[in-house]
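In: Can you look at this prediction? I've put the sequence above it.
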Amino acid sequence: MSTVVHLSAPQRRGPDLRELVAQVAFGDQVAFGHLYDAAAGPVFGLVRRVLRDPAQSEEVTQEVMLEVWRNAARYQPERGEVMSWVLTIAHRRAVDRVRSAQAAGEREQKAAARSHVPPFDEVAEQVEGRLEREQVRRCLKGLTELQRESVSMAYYRGFSYREVADMLGVPLGTVKTRMRDGLIRLRDCLGVAW
């Protein structure tokens, strides 16, 4: 009978993150790949809890890992573990993204409020137009018959002064005088500054 001896495999420890960061600080891309593999998952998890949006979380994770690559030389071992340093960067970036999104939303709301055009009030416009027409009719009644006839022909029927003079059988100068006097009386009656 043979006895089988099971030897336990030696425990594999993860990579030494401090050593990897030190190598990354000197531009070692292979070391960065190992550091990325070790840190990207926890970074994504933290960022996802803050942002809740998977696409933005992936984007911020990439930004964090790029910042780790660029700032590896600034890591100070005496201030804490590598993973704490990386996750601090991740948390800061995620919070910045949330604040940026909130600020953008507020800016959009303010811009929308400034550009809001009140809807056209058709009823008020009709009432105002009717009141103006009634006032004009009232003021026209205050003119002499010749003034009212001249103004009506020129302004409401579109005839020229010459045509009005021909139709009424009076000299052009008379029509012009009637028109001028009639318009002055209308202006005064309507309270309009010309």
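Out: Sure thing, it's come through. This is a predicted model, so every value here is computed, not measured.

In: make it CA atoms for all contacts and neighbour counts henceforth
Out: Fine.

In: what about the longest helix in this structure?
Out: Using DSSP state H to define each element, the chain has its longest helix at helix 82-114.

In: Measure how buried G182 is and give me the count.
Out: By other Cα atoms under 10 Å, the residues close to G182 number 23.

In: Please read the previous query as pertaining to G33.
Out: G33: 13 neighbours (other Cα under 10 Å).

In: Ok, I89 next?
Out: Counted by other Cα under 10 Å, the residues lying close to I89 total 18.

In: where's the residue lying closest to it once chain neighbours are set aside, which helix or strand?
Out: Excluding the flanking residues, the one nearest I89 by Cα to Cα, 6 or more residues apart in numbering is V64, at 6.5 Å. Secondary structure from DSSP states H and E places V64 in helix 54-71.

In: Please tell me how far the residue nearest the centre of the chain sits from R52.
Out: Central residue of the chain (Cα atoms, centre = their mean): E108, 3.5 Å from the mean position. E108 is 22 Å from R52, where distance means Cα to Cα, to the nearest Å.

In: next up, a second structure to put side by side with the first:
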Amino acid sequence: MREPTDPGSGPEEWGPAPAVAAAPTAERLLAAVAKGDDGAFDRLYDLVAGPVLGVIRQILRDAAQSEEVAQEVLVEVWRTATKYREERGRAMTWVLTLAHRRAVDRVRSAQASSDRETRAYSRDTGRPFDEVAETVASRMEQQQVRRCMSTLTELQRESVVLTYYRGYSCREAAELLDAPVPTVKTRLRDGLIRLRDCLGVGS
């Protein structure tokens, strides 16, 4: 029998190739972070920072504020990792829920501050701001968007909400919807086209 070092030996005589270690999942990384593993947090940071910023940017629009809130969220992930329970859902969903909640809180805080300034201005000058027209226009726009969203199929609507409004990637949305990625991409494209036509965008 030939030795494994024999140049004529075939691959089958060399033994199986070493297995390539799979990258740790967000769930495993988050579990390690909960135990105080700094290295795991660095890897989790690299994994979730982009999606977190995407969700927050969709809500706040302002780049500087979005980056600031994203950092707050990632600090919160480090501090509260022990609260995550895998049986309740995916780690990425848990992190993005924190991001969405923190961004909404920032919007509400800014609105409350603006309202206080408006009331103070009204008391000082006796001239209240006329916000009626702006409020009516905003509500009409929201009603039109809701009406147009109702014309989409269920999968189109869910694909649009997850990717366009909540910042998930198509692959993440596909996992949440338990649907193939190409199907989600197609439904997203069709849904956005139908929304565009319904809202009269570009017409």
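Out: Structure received. Note that this is a predicted model, so its numbers are computed, not measured.

In: Quick one: map the residue nearest to the centre of the first structure onto the second structure.
Out: Aligned counterpart of E108 of the first structure in the second structure: E117 (TM-score structural alignment).

In: contacting residues around its match?
Out: Counting by Cα atoms under 8 Å, 6 or more residues apart in numbering, E117 of the second structure touches no other residue.

In: Can you give me the distance of it to R127 of the second structure?
Out: E117 of the second structure is 13 Å from R127 of the second structure, by Cα to Cα.

In: same deal with Q156 of the second structure?
Out: The gap separating Q156 of the second structure from R127 of the second structure is 47 Å, by Cα to Cα.

In: Of these two, which one has the most company?
Out: Taking other Cα under 10 Å, Q156 of the second structure and R127 do not tie; Q156 has more neighbours (22 against 9).

In: Contacts only, for that one.
Out: 184, 187-188, 190-191.

In: Among these, which are located in helices?
Out: 184, 187-188, 190-191.

In: Reformat those as JSON lines; add neighbour count and distance to G36 of the second structure.
Out: Putting those into JSON lines (neighbours: other Cα atoms under 10 Å; distance: Cα to Cα, whole Å) gives the following:
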{"residue": "V184", "neighbour count": "24", "distance to G36 of the second structure": "37"}
{"residue": "R187", "neighbour count": "21", "distance to G36 of the second structure": "41"}
{"residue": "L188", "neighbour count": "23", "distance to G36 of the second structure": "39"}
{"residue": "D190", "neighbour count": "17", "distance to G36 of the second structure": "45"}
{"residue": "G191", "neighbour count": "24", "distance to G36 of the second structure": "43"}
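
In: Of the residues you listed, which is the nearest to V77 of the second structure?
Out: Taking Cα to Cα as the measure, V184 is the one of these closest to V77 of the second structure, at 28.7 Å.

In: Run a quick check on that closest one versus S159, I expect a contact.
Out: Yes. Taking Cα atoms under 8 Å as the definition, V184 of the second structure is a contact partner of S159 at 6.3 Å.

In: Quick check: neighbours shared by these two?
Out: Common neighbours of V184 of the second structure and S159 (Cα under 8 Å, 6+ apart) are A173.

In: Please work out which residues of the second structure line up with stretch 41-54 of the first structure.
Out: Stretch 41-54 of the first structure maps onto residues 50-63 of the second structure, going by TM-score structural alignment.

In: Can you point out the buried residues in the matching stretch?
Out: For stretch 50-63 of the second structure, a neighbour-count test (16 or more other Cα atoms under 10 Å) marks 51-60 as buried.

In: all helices in the first structure, in order from the N-terminus.
Out: Counting by DSSP H, the helices of the first structure are 17-25, 29-51, 54-71, 82-114, 122-141, 145-151, 161-168, 172-190.

In: Same list (these) but as JSON lines, adding distance to P10 of the first structure.
Out: Formatted as JSON lines, the helices of the first structure follow (distance: least, Cα to Cα, whole Å):
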{"stretch": "helix 17-25", "distance to P10 of the first structure": "20"}
{"stretch": "helix 29-51", "distance to P10 of the first structure": "20"}
{"stretch": "helix 54-71", "distance to P10 of the first structure": "31"}
{"stretch": "helix 82-114", "distance to P10 of the first structure": "24"}
{"stretch": "helix 122-141", "distance to P10 of the first structure": "85"}
{"stretch": "helix 145-151", "distance to P10 of the first structure": "111"}
{"stretch": "helix 161-168", "distance to P10 of the first structure": "113"}
{"stretch": "helix 172-190", "distance to P10 of the first structure": "103"}
